[in-house]
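kindly return the folded structure for what I paste below:
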Amino acid sequence: MRKLLFLAGAMLLAHAAQAAQAGKIIFVAGNATIAANAAVLDAPVGEGELLSTGADGYIYIKTIDNGLFILRPNTQARIASYHVDAANPVNTRIKLELISGVARSQSGQAVKLARQNFRFNTPVAAIGVRGTDFTVFTDSDTSRVTVLSGGITMSGFAGACRPEGTGPCEGNAARELSAAQKGQLLQVQRGQSAPQLLQGNSSLAPDVVAPPRVDEPGKNSGGGTASTTEPSLDPKKDLTLKAEKANQEAQVAANVPGKTGPDVGESKPPYLEVTPTPPDPVVTLPPKEVSWGRWTAIADQPATSGLSKAGAERLGTTEDFVLFRSRSGSTFATPVQGSMAFVMNSGEAYVRDTSTKEKVAATLSNGELSFDFGKATFATKFDVTTKAADSFKMASTGRVGADGLFSSTIFGIPSENMSVTGALNSLNGATYIFQGSPDAGRHMINGVTTWTK
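Coordinates of the predicted model:
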């Protein structure tokens, strides 16, 4: 009985020790290994397994969320963790580690939904993303990164930025790089906290240190310039590569000499160049539209909106106003670093005397709205004035999400006397509705404001 219990326990431990699958190999060439075994097409890649390529080695990995992780020659890396929670992306945790060499990472769907929980580590730096395609070179003392699409944030390991952390490192030392900064790269050397921006130093670029193959997804035939299209990872390429592998194995079985080696035993199957499948065109959707309306009639003014709107989700309501965002279109991605201030463009508000029930129109002035994206917070304030010269000061602070939605988190103290529900529709505009009492309930003020850079 003891023996049976021991064997059962050992089997359970062995099963628990198996790494969760993070992706699979969709292409391999040259000398390449995974967990000390030869890397082969369609092999699963587990969390924590060491990936290595030799001087002629390449590995293309398709992650479980349809992302891409590519290792070029003389590279060591691992997918430290790839936990995806599609139902609740806040629980997603993804970490890639480049130990040495050159690797490229293209964000999958899970990363795009939870980029605040993605981390790409090198021996000296941490990299975070905004739904991005980027390439990294590293050795034990220096890391450099270039961006093909989207943007990244990079920080050296210092202070609160530690290798064991998750998500992008925040703080004054973090630096951003976007695909729009063509020819530029960020570099971190051991002991540095803030990356250095290098202008047009192409000889140091990862694509020069270890150039991509001509069939690398998202690269053109010249090998060094990023395509503006997404990589093609469709099944046709897998089928082509499988046919190539079968042809190579058949040649070896028939004792057909390969490209190199003095005899059959030392020969290598010849590599057949594969014409990559043309990538699907990228469809750029317009951003989701933020709109508002007044759902109540006031005096002789009819309502301008209902509480629902076709093709839109309702973000919130006040006593008189409603805020919508269209369901179709691209969702705004909030930056992970930096700050921004807006000026009030327009506004509409009403002040209700809670004792007499009288409601009067008011004007808004001295408006301020600012965001600290590194801390994911906002602050806003403005003055409200009625025709009778009644004047009130309104203010609020709160949190901003990764999708550009923001709302108050503190309400009921004198310095913050209103609740806010709003949305960034770009880095150039925001809209929010508000409601609150500046004088312990004697008056209730609600309205809407729009803001621009």
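
every contact and neighbour count from this point should use C-alpha atoms.
Will do.

where do the helices of the protein begin and end?
Here the chain has its helices, by DSSP state H, at 2-17, 109-113, 206-209, 235-253.

to Thr363, which of those lies closest?
Minimum separation from Thr363 across the helices of the chain (CA to CA) falls at helix 109-113, 39.3 Å.

which positions within the closest one qualify as buried?
109-113 (16 or more other CA atoms under 10 Å).

rewinding a little: can you add distance to Cys169 and give the helices of the chain back as TSV?
Shown next, in TSV, are those (distance: least, CA to CA, whole Å):
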stretch	distance to Cys169
helix 2-17	30
helix 109-113	16
helix 206-209	22
helix 235-253	36
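
next up, for comparison:
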Amino acid sequence: MNSLNMPGFLPHRLACFLLSVGLITPLMAAQGSAEVVGEVTLLIGQAQLVGADDVVRTVERGQPVRAGDRIETREGGHVHVRFVDGGRLSVRPASRLQIENYSHSATQPQGSAIKFRLDEGVIRSITGTWGEEARERFRLNTPMAAIGIKGTDFVVKSDANATAASVYSGAILLAPLDDCATPLGSCQKGREKLLSADMKGLMLELNRQQGVPQFVAAVDLLASARRPAAGVGIATTVPPVVGVGVGAEARAATGANLDKPIVNEARGRDLVEAATQIAAAQIAAAQSPVVPAPAPLQPQVNELVWARYAWVKDGGLDTLSQTFEQASAAGRESVAFGTAHALTRNASPAGAVLTTTDAAVNFRLAGSSAFFQRNFDLGVEAAKVDNGTLAVDFSRATFATQLGVSSPTLGADSVVASGSIGKDGVMRTTSANAIVLGATTLDGKEAGYLFEKSIPTGALRGVTLWGR
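All right, here's what the predicted structure looks like:
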């Protein structure tokens, strides 16, 4: 009789009884036992929730959300979800999103998994604490692309033939879905591209004709979500604000709390019209003549110098490095070594360590030189380096970088790497699609790294210098 006091015994007995008399079905019992991972905090218009049991439910504010659920919004429909770890998800009109997994293990991070699938439409995702702690276990798939994160607030628009993504904070790694051998984390097979929040004016786009993600001029993906006719839709041209609904301006104009349920369609239209008016005013203001800001000065690098080995045959294409004799003439010391180059910097006293008051810096590319050596004839050709980013978090001693590289034989390619920075300023790569070796100056003002990447048609080599 003591077994009657066992935790979960009575609910189990009750479920068995209800099953036996036909008041619930096995599928209903399975859905009820699924762990709740979040709740709906905002609903505008119409949307439905399709559970793992394939039962369709009308979405309501406060409704629990479980792993396996699919959120489907209609034209004009808009749903916000807050997850148990503080993560947030905004599902825009005419969208279909599957929550495939949302789990976490503090003792076994390798068991954590956050995975979404956006079949069509537009969503905005803000990473919670689980995603921050196990970024390598996060994945958002679309019919075309796989997206991994680096602590991120980002927007994705997708259909069967194309995917576009923009970033508000942090960074994402977007790759063709076909390149992914693992179900979670970012995919790094050489065709991926990194997009970070500091790459202003750019977004990533992947379509079936390209096959490789491309940087394109940014547009407001939230505003491009489909809306119903006659202007009764979500005014998404208002700049998005974390943690609020249609927009802070709309809430101030209407005096409404958009986290409260929308009780009828007329009330929803009132909120939408208020936000639309504010958006129109902002567009009109944006069309006023604006005096362009002066172009930023080219960053200067004075301490770091690349030295080139004497045996390197680059056909005179290396315009950035010096011979070892030239580089060491001023008493510089080598701090990073590759097969063709070594990075040198001013000699420092014994025991000197990296010291800077800056918590984090987004370096700008000051100079680069790269060449591609072909396998079939051992000839070399110049390679172009562009769209470079280098983010260094000195407070966490980490770095993340991305480069676009191209040449006639190579085509378009990329170099992506992240890792740690030691007290000596030397970069130590932990994740990369190429060999990346480099360092910063001990005052944190300059940085440089080399990259080497072998592909079936040849070998890519290059050096970079970065300033502020």
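
most neighbours per residue, which of the helices of the first structure?
Compared across the helices of the first structure, helix 109-113 shows the largest average neighbour count, a mean of 21 (mean count of other CA atoms under 10 Å).

so that one corresponds to what in the second structure?
Alignment of helix 109-113 of the first structure against the second structure: residues 129-133, by TM-score structural alignment.

give the equivalent position in the first structure for Ile99 of the second structure.
With TM-score structural alignment as the criterion, Ile99 of the second structure matches Ile79.

now its match: how far from Ile34 of the first structure?
11 Å (CA to CA, to the nearest Å).

what touches both of the two?
49-50 (CA atoms under 8 Å, 6 or more residues apart in numbering).

tell me how many other residues surround the aligned partner of Ala29 of the first structure in the second structure.
Structural alignment (TM-score structural alignment) places Ala29 of the first structure against Ile44 in the second structure. Neighbour count for Ile44 of the second structure, taken as other CA atoms under 10 Å: 31.

quick one: residues contacting Ile44 of the second structure.
76-79, 262, 268.

for Ile26 of the first structure, what are its contacts?
Listed by CA under 8 Å, 6+ apart, the contact partners of Ile26 of the first structure are 41-42, 59-62, 238.

same question for Thr127 of the second structure.
So Thr127 of the second structure contacts 86-88, 151-153 (CA under 8 Å, 6+ apart).

among these, which are in strands?
Counted as lying in strands by DSSP state E, out of these, are 88, 153.

kindly reformat the contacts of Thr127 of the second structure as TSV containing neighbour count and distance to Phe138 of the second structure.
Formatted as TSV, those follow (neighbours: other CA atoms under 10 Å; distance: CA to CA, whole Å):
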residue	neighbour count	distance to Phe138 of the second structure
Gly86	14	15
Gly87	18	12
Arg88	22	14
Gly151	19	10
Thr152	22	11
Asp153	23	13
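
now, which of the contacts of Thr127 of the second structure sits nearest Val238 of the second structure?
Nearest member of the contacts of Thr127 of the second structure to Val238 of the second structure, counting by CA to CA, is Asp153, at 16.7 Å.

now do the same for the closest one: its match in the first structure.
Using TM-score structural alignment, Asp153 of the second structure pairs with Asp133 in the first structure.

quick check: its match touching Gln106?
Yes. Asp133 of the first structure is within contact range of Gln106, at 4.2 Å (criterion: CA atoms under 8 Å).

returning to that earlier point: for the contacts of Ile44 of the second structure, which ones persist in the first structure?
Using both residues aligned by TM-score structural alignment, their matches' CA atoms under 8 Å, the first structure keeps these contacts from those: 76-79.

buried ones among the residues you listed?
76-79.

not counting sequence-adjacent ones, nearest residue to Arg104 of the first structure?
Thr135 (4.2 Å; CA to CA, 6 or more residues apart in numbering).

give me the neighbour count for that neighbour.
Neighbours of Thr135 of the first structure (other CA under 10 Å): 20.

what does Val305 of the second structure give?
Val305 of the second structure has 25 nearby residues by other CA under 10 Å.

cool, Val40 of the first structure as well?
The number of residues near Val40 of the first structure, taken as other CA under 10 Å, comes to 18.
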